[in-house]
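below are the sequence and a predicted model; questions follow.
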Amino acid sequence: MQDSKQETKIIIEPNFELEQGLVDALNSNLYNASKDDIISNYINNNKEKIKAQKDVNIATLKGDELRSYTLKDGSDIIFSGDWTFYVSEIKEEQINPLTRAGISYTPIITHSYSAYSWVGPRLFSIYTKGYFEYDGTTVEAHHMDSWYTRGTLSVWQVSNWEEGKYDHSSGTYSEFYGRGNFYFGFEIDGGNLILQDEYINLYVKCDEGGDYEKEMTKY
């Protein structure tokens, strides 16, 4: 029996011209518009090209076909072989913690991950927020909050949601995170429902020297 999830997921051939056009539009943001507005306008202006995308069998999609571009503002846009693409970014806020000898702090870090479709507005976003304290030998994460927001979706369910922090036993690695199963669906071609089921782990990790980076895994 064929996997029902496989039957509902439509894969499209990469259109590098469309992808590069969206990257260029996001990079040339002359009027400081939001990413949501830029993406929505770009999709509306390229409906015919998007409609011309050719459906191919799901078996042709491989993990190494994910394509990531770093934008001028430091965020990343990630294209896959289906009808969705993603924007991952970090925002920082300076903090003024109590002074402790030998202890340093990172800014407050908010890592966001937003899913979009080629046929409409933003689908959903996930966020995780916190900071780290470190002394060159050890590091400790301080998780402040993690959450998610729904965009324009026909089907939406979140399960197994978890948020918090993890300090490695060695003391030289720490992270804060938000993660869960996201089951969602949206319509294309005037009524065809596309369903996707993904486990997404969004986190920020840091070492004992205060070097941190955003990470995301999904499957």
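Perfect, I can see it now.

contacts, neighbours, all on C-alpha from now
Will do.

report the contact partners of the most centrally placed residue in the chain.
Nearest residue to the geometric centre of the chain (C-alpha atoms, centre = their mean): Tyr113, 2.7 Å. Tyr113 is in contact with 86-89, 125-127, 202, counting by C-alpha atoms under 8 Å, 6 or more residues apart in numbering.

helix or strand: which one has it?
Following DSSP states H and E, one finds Tyr113 within strand 108-117.

swap in Glu19?
Using DSSP H and E, the element containing Glu19 is helix 16-27.

can you name the next helix or strand after that helix?
Helix 16-27 is succeeded, C-terminally, by helix 35-45 (DSSP H and E).

contacts for that following helix?
Contact with helix 35-45 is made by 22, 25-26, 50, 118-122, as judged by C-alpha under 8 Å, 6+ apart.

and that helix, how far out from the chain's middle?
For helix 35-45, the distance from its own C-alpha centre to the chain's C-alpha centre is 17 Å (C-alpha atoms, centre = their mean, to the nearest Å).

picking up where we left off before, which other helices and strands does the helix holding Glu19 contact?
Judged by 3 or more C-alpha pairs under 8 Å, 6 or more residues apart in numbering; DSSP states H and E, helix 16-27 is in contact with helix 35-45.

got another, please set it beside the one above:
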Amino acid sequence: MDEEIQIDNSNYEEYEKFGEVLANSLKSAEYDGIIKRYCESNTNPVFEDVLEVLTDNKDNNTVYLKSSEKFNDRYELVYDIGDNQQLVITPSSIIVDTLTVSDDGLSRATTKSKTGTSSKTYYSVIGNKIFSLTVECKFYYNGSKAWYKSGFDYYYTKGAITLWQVSNWKGWKEKSGTSYKAYCSGNFHWGVEYDGNGLVIQDIYCKNTVTCSKSGTITKSATYK
């Protein structure tokens, strides 16, 4: 797909404006309804180009959306919409990325504890909520290293879509130098109705990571391709 779509400067400016206005709309309200309504009533020329290419490649009333990680990274837009919360726009998806941190206080002597939760919710280019995935973990840290305390959990939830399949879903945790990390990952495959007469099929690999440093700094990272 990325070799077929040419994003010119005027379309890119509209693409950026689409993201900026949507980000401002999300700073004080419920996300799912706002994103759906915004996509229904506002034009994003890049999303339209994506869907036009897909429509030209229909197979039995089904279109397949698959863009490379390089293509998505090149045109990724990121907006801050709250404390530790971001809106991410790519040519093939809309993502709300949230990091939640709680300070569990002093556990013993110089050892402290924090909980980190990394959640990402994915929406299609037509505004449907597709799925969310979350990994959470409680960490110990003491200035020299971080390590596992308890509460490791990982899960996903499905949006209201027509087709659904998840494979290779897993979670794990491990030491990483003086830091400690918790992960979840899986391959998500789904289909959503477009224009009332067909399905847009997408397949994406997602991985969430939440990390505690030796000093107790909690960070998040993600892979989606």
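Alright, I've got the coordinates. These figures come from a predicted structure and were not determined experimentally.

what's the TM-score here?
The TM-score (TM-score structural alignment, normalised by the length of the first structure) is 0.78; 204 aligned residues with a C-alpha RMSD of 3.0 Å.

quick one on the thing from earlier: list just the nearest of the contacts of Tyr113 of the first structure to Leu61 of the first structure.
If you rank the contacts of Tyr113 of the first structure by distance to Leu61 of the first structure using C-alpha to C-alpha, Tyr86 comes first, at 16.9 Å.

what number of residues are in the vicinity of the aligned residue in the second structure for that closest one?
Correspondence of Tyr86 of the first structure to the second structure, assessed by TM-score structural alignment: Ile95. Per other C-alpha atoms under 10 Å, the neighbour tally for Ile95 of the second structure reads 20.

what of Glu208 of the first structure?
Glu208 of the first structure has 19 nearby residues by other C-alpha under 10 Å.

what does Ile103 of the first structure give?
13.

who touches it in this structure?
133-135.

quick one: which of those residues is most hemmed in?
Result: Tyr134 is most packed of the contacts of Ile103 of the first structure (other C-alpha under 10 Å), 24 neighbours.

give me the outermost residue of the first structure relative to its centroid.
Most distant from the centre of the first structure: Ala101, at 36.8 Å, with distances by C-alpha atoms, centre = their mean.

residue in the second structure paired with it?
Per TM-score structural alignment, Ala101 of the first structure is aligned with Ala109.

so which residues of the second structure form helices?
9-25, 31-41, 45-56, 69-74 (DSSP state H).

which one of those lies nearest to Gly191 of the second structure?
Proximity to Gly191 of the second structure (C-alpha to C-alpha) singles out helix 45-56 among the helices of the second structure, at 13.3 Å.

coming back round to it: which one of the contacts of helix 35-45 of the first structure is nearest to Trp161 of the first structure?
Arg122 (20.5 Å).

ok, the equivalent of the closest one over in the second structure - how many residues close by?
Using TM-score structural alignment as the criterion, the counterpart of Arg122 of the first structure in the second structure is Lys129. Neighbours of Lys129 of the second structure under the rule other C-alpha under 10 Å: 23.

thought Lys129 of the second structure was touching Thr157?
No: between Lys129 of the second structure and Thr157 there is no contact under C-alpha atoms under 8 Å: 10.3 Å.

how about the strands in the second structure?
62-65, 77-82, 85-90, 93-108, 111-123, 129-141, 146-158, 163-176, 179-193, 199-212, 218-224 (DSSP state E).

quick one, which of those gets closest to Glu13 of the second structure.
Nearest of the strands of the second structure (C-alpha to C-alpha): strand 77-82, 11.6 Å.

could I get the buried residue list for the closest one?
Judged by neighbour count using 16 or more other C-alpha atoms under 10 Å, the buried positions of strand 77-82 of the second structure are 77-81.

can I get those residues in CSV with distance to Lys149 of the second structure?
Listed next are the buried residues of strand 77-82 of the second structure as CSV, based on distance: C-alpha to C-alpha, whole Å:
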residue, distance to Lys149 of the second structure
Leu77, 35
Val78, 32
Tyr79, 32
Asp80, 30
Ile81, 30
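
which pair in those residues spans the largest distance?
For the buried residues of strand 77-82 of the second structure, the farthest-apart pair by C-alpha to C-alpha is Leu77 and Ile81; their separation is 12.7 Å.

tell me, how many residues neighbour the closest residue in space to Val96 of the second structure that isn't next to it in sequence?
Using C-alpha to C-alpha, 6 or more residues apart in numbering and skipping residues adjacent in sequence, the residue nearest Val96 of the second structure is Leu87, 4.8 Å away. By other C-alpha under 10 Å, the residues close to Leu87 of the second structure number 24.
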